[in-house]
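Visitor: What follows is a predicted protein model with its sequence.
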Amino acid sequence: MSRVLGIIGAGKLGTTIGRAASDAGWQVDFFDSAPADLTSLIVEAMVPDARLVPLTDLVADSDIVMLAVPFSLSDQIDYSLLDGKVVLDPMNLWEPVDGPAPTTTERNGSTSQLVASRNPRMRLVKSLNHLGYHDYTADARSAEVPSRRAVAVASDDREARELVSQLVDDIGFDPVPVPFDRSRLLEPNGPVFGTWLDATSMRKVLDA
């Protein structure tokens, strides 16, 4: 039985990761607040084997729930539904688009700390945010290829981190598990953001 990736948001990142996960054997479900007919067209074109489902069904059925919405809209998600769920946060704050978020300054600049505070019962993992969405197509490689591009997976929940690491591996990248406090290093202006690193190099940067 395939694992289920539920993606909230059918934009560029969501559909790119969804297609990669679907190709790797994951069942992919989508929910988007946009009109259903438009979302259906996007999902059918980008991830043909995916399902478009209500949010409550997506959360109930998913092994991982991915929050693939603009950070400025992230406060509109019903986080109360996510108790006990492994939640993947690939969001970044883009101030020209999202505006300033002064509350992140109080949390050492990490938007994921703010996301975590919205429901402490989530099993939150920060990952897939420090590459561009197009990189997940261009740089994916099979596990047999040496020195694949690395993707950091930040969480203090070991089992949640392992599950997201499996997804990262399945879509063609070397996962680098790190503690949750490293999540701020993955965001814009951090030392690994937008940088091509293999797993060894990324561990050195994030452990420094």
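Guide: Yes, it's here.

Visitor: C-alpha only now, for contacts and for neighbours.
Guide: Noted.

Visitor: how about stretch 158-173: buried residues?
Guide: 160-165, 167-173 (16 or more other Cα atoms under 10 Å).

Visitor: Give me the distance between that stretch and the centre of its chain.
Guide: The chain centre lies 11 Å from the centre of stretch 158-173; the measure is Cα atoms, centre = their mean, to the nearest Å.

Visitor: again, but for stretch 199-208
Guide: On the basis of Cα atoms, centre = their mean, stretch 199-208 sits 20 Å off its chain's mean C-alpha point.

Visitor: Pasting the second one now:
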Amino acid sequence: MKIAVLGAGHVGPVLARLALAAGHTVTIAGSGDPSRIAMITEFLAPGAVPMSASDAVADADLVVLAIPQHRFPALEPGMFAGKVVVDAMNHWPPAAAPLGTSEEVAARLVGAHVVKALNHIAYQDMEPAGGRAAGVAGDSPGAVRLVAEFLRDIGFDPVPVGPLAAGRHLEPGSPLFGVAAGRPDFENLSTLVKEQS
């Protein structure tokens, strides 16, 4: 697959390395000119190609949002139309928000197929993935399947948690957030979280 990783901070380069090791073609974009992240990319994700966000997304089969949440509004929503987008972002609102982060992302990226995944795993726990469970939430069965395939490729064990609205169970404040576990423990905890919500 052609993977576009938006974000060159902590999470983006780790996911780029995992995707490259799995044989995928990877582009990576920061918040500005691609030349600004060329050295970072060469050092942290050799083999990934730095591009502008619009160029990276245009040719991608799968887009991973791994940018700080506050930078998300700066992205042009139209460029994501028809794309499968993995929301790996997090934010810590001062109070309970009416929607989960990914629901807000989907509302802005009209025409994209947004799937919540990878946000609940700390970047230092991602590599090597080692079969660690990764929760997946989405409304499009085809998009969820594609993301699950990608997760398996890079070493995770994808665990569906429900529709996109269930993605809030993977966010900060949930018992699932930050959990590094195998499938059985993750599924058991996920069931408890859903029962208590």
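Guide: Arrived safely, thanks for sending. Keep in mind that what you see is a predicted model, and the values were worked out from it rather than measured.

Visitor: And the buried residues of stretch 158-173 of the first structure, which two are furthest apart?
Guide: Spatial extent of those (Cα to Cα) is set by the pair A160 and G172 at 18.9 Å.

Visitor: and I77 of the first structure, how many residues sit next to it?
Guide: 15 (other Cα atoms under 10 Å).

Visitor: Likewise for the one 5 residues further on?
Guide: Applying other Cα under 10 Å, we find 20 residues neighbouring L82 of the first structure.

Visitor: list the contacts for it?
Guide: V59, N119, R121, M122 (Cα atoms under 8 Å, 6 or more residues apart in numbering).

Visitor: Please name the residues that touch the second one.
Guide: Residues near N119 of the first structure by Cα under 8 Å, 6+ apart: Y79, S80, L82, D83.

Visitor: Can you tell me what it aligns to in the second structure?
Guide: Structural correspondence for N119 of the first structure with respect to the second structure (TM-score structural alignment): L109.

Visitor: just T200 of the first structure next, same as before
Guide: By TM-score structural alignment, T200 of the first structure lines up with P184.

Visitor: State the distance from that match to V159 of the second structure.
Guide: 10 Å (Cα to Cα, to the nearest Å).

Visitor: more crowded one of the two?
Guide: V159 (21 against 11).

Visitor: In contact with the more buried one, which residues?
Guide: A133, A134, G135, V136, R183, E187.

Visitor: now for the fourth one: what does it line up with in the first structure?
Guide: Residue mapping for V136 of the second structure onto the first structure gives V153, with TM-score structural alignment as the criterion.

Visitor: where does that match land in three-state SS?
Guide: V153 of the first structure carries the three-state label strand when classified by DSSP: H, G, I helix; E, B strand; the rest coil.

Visitor: can you count the residues close to it?
Guide: For V153 of the first structure, the count of nearby residues is 29 (other Cα under 10 Å).

Visitor: Looks like it contacts L167 (just checking).
Guide: No. With contact defined as Cα atoms under 8 Å, V153 of the first structure does not count as touching L167 (10.4 Å).

Visitor: What range does stretch 43-52 of the first structure cover in the second structure?
Guide: With TM-score structural alignment as the criterion, stretch 43-52 of the first structure aligns to 41-50.

Visitor: And that stretch, end to end?
Guide: End-to-end span of stretch 41-50 of the second structure (Cα to Cα): 7 Å.

Visitor: Check which residues of that stretch are buried.
Guide: T41, L44, A45, G47, A48, V49, P50.

Visitor: mind listing what the residue nearest the centre of the second structure touches?
Guide: Nearest to the mean C-alpha position of the second structure, counting by Cα atoms, centre = their mean, stands A88 at 2.9 Å. By Cα under 8 Å, 6+ apart, the residues touching A88 of the second structure are V64, L65, A66, K116, A117, L118, N119, H120.

Visitor: Could you find the closest non-adjacent residue to the residue opposite it in the first structure once aligned?
Guide: Aligned by TM-score structural alignment, A88 of the second structure pairs with P90 of the first structure. Distances taken as Cα to Cα, 6 or more residues apart in numbering place N129 nearest to P90 of the first structure, at 4.3 Å, with adjacent residues excluded.

Visitor: Shouldn't that neighbour be within a helix?
Guide: No. Membership of N129 of the first structure in a helix is not supported by three-state DSSP, which gives coil.

Visitor: quick one: contacts for whichever residue in the second structure pairs up with it?
Guide: Matched by TM-score structural alignment, N129 of the first structure corresponds to N119 in the second structure. Residues in contact with N119 of the second structure (Cα under 8 Å, 6+ apart) are D87, A88, M89, N90, L170, E171.

Visitor: Could you dump the residues you listed into JSON lines and include secondary structure and distance to H10 of the second structure?
Guide: Listed next are the contacts of N119 of the second structure as JSON lines, based on DSSP: H, G, I helix; E, B strand; the rest coil; distance: Cα to Cα, whole Å:
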{"residue": "D87", "secondary structure": "strand", "distance to H10 of the second structure": "15"}
{"residue": "A88", "secondary structure": "coil", "distance to H10 of the second structure": "12"}
{"residue": "M89", "secondary structure": "coil", "distance to H10 of the second structure": "12"}
{"residue": "N90", "secondary structure": "coil", "distance to H10 of the second structure": "13"}
{"residue": "L170", "secondary structure": "helix", "distance to H10 of the second structure": "19"}
{"residue": "E171", "secondary structure": "coil", "distance to H10 of the second structure": "18"}
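
Visitor: Right, I'll call it a day here.
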